[in-house]
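>>> Please find the sequence and the predicted model below.
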Amino acid sequence: MFHFSKKLIVFRIVLIMLVLCVIPAGFTVFLVEDRICDAYHLQLVSGLSRCTYWTTGYVFDMSIYTPSLIAILLIYVIFGVKEFAYSFEAICCFFLVFLLYGLCAVLWAYVLQRRFEIAALSFVLISVGTFFVGIVASLTVMVIEQLMQKDPTLIAPHTICSIVFLLLPQYNLGMAIFRGSFVFQLIQIGENYLKELHRPDLVSSLPIPSLLEWNLMGKHCLCLIIHTFAAALTLFVLERQPFGFLRRWEQIRTQRLLESSKGVSDEDVIAENRKVDEIENAGDNPLIVKDLAKAYTRANLAVRNVSFAVDRGECFGLLGLNGAGKTTTFAMLTQKIRPGAGSVHIHGRSMVIGDRSSFDQVGYCPQFDALNMKLTTIENIELFARIRGIPETHIKP
């Protein structure tokens, strides 16, 4: 009976891990769509801060994840699944574990989605991948624990795996559930033993350990908290891109290609370069681009010494052949990518990556359809109007 219950617990762990891996992965679908169609970038250019974007998304996703946990635990209570709902304390502890896992799993999903360009593929691979990793790690430790009772040589591998797998949030979730369910098995064994002794009155005196003890759920809860901060820090670093040495290497590579490239011979280009060089007051022109260059590889320049100035109130675009560098130029002007060389001044201030205050009075129409397709035309207009800070009375009549 005990072995049957243990197998049933493992089966329930597999099911609950599957559910809790699918939910965070589902939140990446919108993020991938937003990033690939450049809607995210357009919102940043319009004045939305990265912190606001990710914080509001995180709060909204957790507001969906948390009721799902409550629904799962209510189902356990209604159907009498004692392993998870044998006491109010147990319900609260399992809710805490599920919530801590969600806090870090959602953030790690945000990090992982950056590697995908297809929303459906992101959902499938993140959900299946995290589930597979969690199940394999958890079952490995469970099986070794069972076998080392007869084979002491497995104690060392068990210790190593138990420590290394703490780096996986899914492992911490699976083992926390397993340890918590194991406490219920201890309670059942104690109750059955006292019944055989005809002393059921001593059931309340059984020395039942707390679920949050270090060797039960405690260390796994702490690891999940650490994972939450680690995921948040990773996302912050990836968004800010504070890799100065890479930036320096890119500048050196671009400069070498510029030195080896041929000079400009077109008269119109020379005239525009001369116009930019003669500008004394940068405030007279909302946008001044001087000697802008970018190299993606060691062999070719994507953009070579582009210089131009835009007058106040002027709407401008770029025309040219495919591969001329139009998309790359606008990507640098809107801070989507870092320039390899040159300077950009917006409203008299030098453009600094991460500082978008210069875009307050600049509008940007992207090359591709950077709109949220789940919103209507009016809703998209209202969204960007609010991001721009237009008063609500001017948005809706």
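Yes, it's here.
>>> C-alpha from now on. contacts and neighbour counts both.
Fine.
>>> how much space between Val111 and Val306?
Per Cα to Cα, to the nearest Å, Val111 is found 34 Å from Val306.
>>> In which helix or strand does the residue nearest to the spatial centre of the chain reside?
Nearest to the mean C-alpha position of the chain, by Cα atoms, centre = their mean, lies Tyr110 at 1.5 Å. Secondary structure assignment for Tyr110, by DSSP states H and E: helix 88-112.
>>> what packs against that helix?
For helix 88-112, the packing partners by 3 or more Cα pairs under 8 Å, 6 or more residues apart in numbering; DSSP states H and E come out as helix 2-26, helix 28-36, helix 50-78, helix 82-85, helix 169-196, helix 219-240.
>>> Output the contacting helices and strands for whatever helix or strand comes next after the second one.
Elements were assigned by DSSP H and E; along the chain past helix 28-36, the next helix or strand is helix 39-45. Other helices and strands packing on helix 39-45, by 3+ Cα pairs under 8 Å, 6+ apart, are absent; none qualifies.
>>> Can you give the contact residues for helix 39-45?
By Cα atoms under 8 Å, 6 or more residues apart in numbering, the residues outside helix 39-45 that reach it are 34-35, 50, 334, 336, 356, 359, 364, 366, 370-372, 384, 387.
>>> One more: stretch 24-37?
Outside stretch 24-37, the residues within contact range by Cα under 8 Å, 6+ apart are 40-41, 61, 65, 102, 105-106, 109-110, 113-114, 116-120, 122-124, 126-127, 368-372.
>>> Can you tell me how far Ile144 is from Ile390?
Ile144 sits 62 Å away from Ile390, taking Cα to Cα as the criterion.
>>> who's more crowded, the two?
The neighbour count for Ile144 versus Ile390, taken as other Cα atoms under 10 Å, is higher for Ile144 (17 against 12).
>>> Just give the closest residue to the more buried one, not the sequence neighbours.
Among residues not flanking Ile144 along the chain, His158 sits closest, at 6.1 Å (Cα to Cα, 6 or more residues apart in numbering).
>>> try Tyr86
Using Cα to Cα, 6+ apart and skipping the chain neighbours, the partner closest in space to Tyr86 is Phe184 (7.3 Å).
>>> Take this one as well and set it beside the first:
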Amino acid sequence: MSNQPFPLTSAQKDLTNTQTSLNLALGFAFIPASVGAFVVLERETGSKHLQVISGVNFVSYWFSTWIWDILNYLVAATLSVLLIALFQVDSLISAEIFPWTCLCVLMYGISCTSFTYMLSFLFNSHTAAQNLLLIIYLFTGGILMIVTIILSILPSTKDLARNVLIYLFRILPNFCLADSLTNLITRQNPGLWLGVGCPFEGCEPYALVIAGYDLLYMGIGSIVWFAATLLLELAFATPKLRAFFQLRRIDVPREPGEPLDRQVQLEKERVQSGAADEEMVVLKGLRKVFAGRSGAPKVAVEDMYFGIPEGECFGYLGLNGAGKTTTMKMLTGEELATSGEATLGGFDIKTQQNQVRRLIGYCPQFDALIGTLTAREHLTLFARIKGMSERELHAYVDSLLDQLTLRPYADKQAFSFSGGTRRKLSLGLSLVGDPRCIFLDEPTTGVDPESRRCMWKLISSTMLGRAVILTTHSMEECEALCSRIGIMVNGRLVCLGSASQLKATHGYGYQFEVTFEASGDLERAHANLLAFLQKQFTGVRVEESVPTRPRARYRLPKGQKPISAIFRLVEDRRQ
């Protein structure tokens, strides 16, 4: 038995080739999804914010990103057109049609890239962006085209689909790609096109009803979507504009807090009087309220007043959640202040953010590095952003690598770095270009003691003539680097002064640690020691004293005996 089918009819060929256009639309949906994921990832990790703070103009950022994404797209587009030619889809690769096939594929890349940039502002997670954008482009491409074809066949919806819906659907780039390729394939089918004014032999490829409308929509749309992206970026990057477009302003009435420490009150009065207006960093009543997860708003920063002159390193000490990082984010424009104001170098952080960014270097709490760049490439990139000349660039980068002890990692990609190495590189990026004001948000977290000392030495040697704000959990770090320290609790600045002033004012006294002989009667030793200390001092605090352990720790009040007498007492009673 043998089977010899009849040749395919014109309609059957059109149907088979139309599947090609639908499959292309479904396949091309993956490209903008990956584009959107990378854009959101840079915003999610803070890499984009760090570049903008360092001096990247947002127009330059988006244009360079667009050019790179288009170049990447051209690789996939070229391979796709080659596959169409290899599989001999004649209705798309004939001499008359082939240039228009290429133009439709090219315009899709230009349009969908801009459209994806605009949609990227809807997402905060790059994984969610990739998944949802893929679904959007799958449904608005091949699947929506199938729906349109079905609606065009049904008598009750034919006019609606052809006269209204198709013009709305063409706003979507993926639909334009599927529609234009489908029209090019079927343009010589008289049954489809005689009713819209085409001759019996078919319309020209560039006719509006064939590829013309789709190309116009994609061309104009690419400009409109890119302009919308720039406007959204401008609104997000300018605190005053972002506040204007903010749909919901979250605030709570001020609650009377605990009485201010004397030094905090004096600093507040100094700032309010205008005596600190000429200093590099000035905060006047800065306040931030977040929407609470359980419904009740959370006051993260409350009425912050202080000024920092050039040449001073200000230590910001406090527990996690005290409001240190939030203050940094408000000063760099990443977060909007609920109320109050602040100036950097005399420029308002709300209205003059571009001028502010020229003054600051920023080391965020979470590393905002680009994983595929090496340490050398990071420093080179940010040095170029800061405007350093090529003649000095390589020597400057090598010098920074040596100061940061990053020479062994100079040509390794950042994603392979340990946490401590990433922190050292983040510190180096904040110092590039010698900014007048530096914000260091826990720069030594996760760094080994030896490297921490090197970083302290680098910070202290480079802070001359500039204002530095350093947040940390370590009093030792503040003592090593900071001339003035502010301690923050629950969003409030509760005390202020030098390390010695804080210890003298708020320190309880001395920490007294003892190790007993393990072979002795530990329970009796603990009891005898406590009784002895209580005879010598009034107000002894027991911090650690377990009768079965050979160690004990007490807090002794200051002022009752000089420290020399305490040491003499210990030596006399060692037994």
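It's in. Since this is a predicted model, take the numbers as computed values, not measurements.
>>> what does the residue nearest to the centre of structure 1 align to in structure 2?
By TM-score structural alignment, Tyr110 of structure 1 lines up with Tyr117 in structure 2.
>>> Check Thr234 of structure 1 too.
Per TM-score structural alignment, Thr234 of structure 1 is aligned with Ala228.
>>> wouldn't that match be in contact with Met118 here?
Yes - using Cα atoms under 8 Å, Ala228 of structure 2 is in contact with Met118, at 6.5 Å.
>>> any idea which element Phe384 of structure 1 lies in?
Using DSSP H and E, Phe384 of structure 1 maps to helix 377-387.
>>> Now do that helix: which range of structure 2 does it align onto?
Under TM-score structural alignment, the match for helix 377-387 of structure 1 in structure 2 covers residues 375-385.
>>> The matching stretch vs structure 1, mean deviation?
When structure 1 is superposed, stretch 375-385 of structure 2 averages 1.2 Å from its matched positions, counting by mean Cα distance after the TM-score superposition for structure 1.
>>> buried ones in that stretch?
Judged by neighbour count (16 or more other Cα atoms under 10 Å), stretch 375-385 of structure 2 contains these buried residues: Ala375, Arg376, Glu377, His378, Leu379, Thr380, Phe382, Ala383, Arg384, Ile385.
>>> try stretch 177-190 of structure 2
Judged by neighbour count using 16+ other Cα under 10 Å, the buried positions of stretch 177-190 of structure 2 are 177-189.
>>> Now render those as JSON lines, adding distance to Thr515 of structure 2.
Formatted as JSON lines, the buried residues of stretch 177-190 of structure 2 follow (distance: Cα to Cα, whole Å):
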{"residue": "Leu177", "distance to Thr515 of structure 2": "79"}
{"residue": "Ala178", "distance to Thr515 of structure 2": "80"}
{"residue": "Asp179", "distance to Thr515 of structure 2": "83"}
{"residue": "Ser180", "distance to Thr515 of structure 2": "84"}
{"residue": "Leu181", "distance to Thr515 of structure 2": "84"}
{"residue": "Thr182", "distance to Thr515 of structure 2": "86"}
{"residue": "Asn183", "distance to Thr515 of structure 2": "89"}
{"residue": "Leu184", "distance to Thr515 of structure 2": "89"}
{"residue": "Ile185", "distance to Thr515 of structure 2": "89"}
{"residue": "Thr186", "distance to Thr515 of structure 2": "92"}
{"residue": "Arg187", "distance to Thr515 of structure 2": "94"}
{"residue": "Gln188", "distance to Thr515 of structure 2": "97"}
{"residue": "Asn189", "distance to Thr515 of structure 2": "97"}
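>>> For Val133 of structure 1, which residues are in contact?
Listed by Cα under 8 Å, 6+ apart, the contact set of Val133 of structure 1 reads Gln170, Tyr171.
>>> What residue in structure 2 is paired with it?
That one, Val133 of structure 1, aligns with Thr140 by TM-score structural alignment.
>>> what do you get for Cys365 of structure 1?
Superposed on structure 2 with TM-score structural alignment, Cys365 of structure 1 falls opposite Cys363.
>>> Was I right to think that match contacts Lys424?
No - the criterion here is Cα under 8 Å, and Cys363 of structure 2 misses it with Lys424 at 9.6 Å.
>>> quick one on the thing from earlier: toward the C-terminus, what is the element adjacent to the helix holding Tyr110 of structure 1?
Assigned by DSSP H and E, the successor of helix 88-112 of structure 1 is helix 119-147.
>>> in that following helix, what counts as buried?
Neighbour counts using 16+ other Cα under 10 Å place 119-120, 122-123, 126-128, 130-132, 134-135, 137-139, 141-142, 144-145 of helix 119-147 of structure 1 among the buried residues.
>>> quick one: Tyr316 of structure 2 is in a strand?
Yes - secondary structure of Tyr316 of structure 2 (DSSP: H, G, I helix; E, B strand; the rest coil): part of a strand.
>>> ok, so what distance separates it from Ser461 of structure 2?
To Ser461 of structure 2, Tyr316 of structure 2 is 19 Å away according to Cα to Cα.
>>> can you tell me what part of structure 2 stretch 336-344 of structure 1 aligns to?
Structural correspondence for stretch 336-344 of structure 1: residues 334-342 of structure 2, per TM-score structural alignment.
>>> Buried residues, the matching stretch. List them.
For stretch 334-342 of structure 2, burial by neighbour count (16+ other Cα under 10 Å) applies to Glu334, Glu335, Leu336, Ala337, Thr338, Glu341, Ala342.
>>> Appreciated, that's everything.
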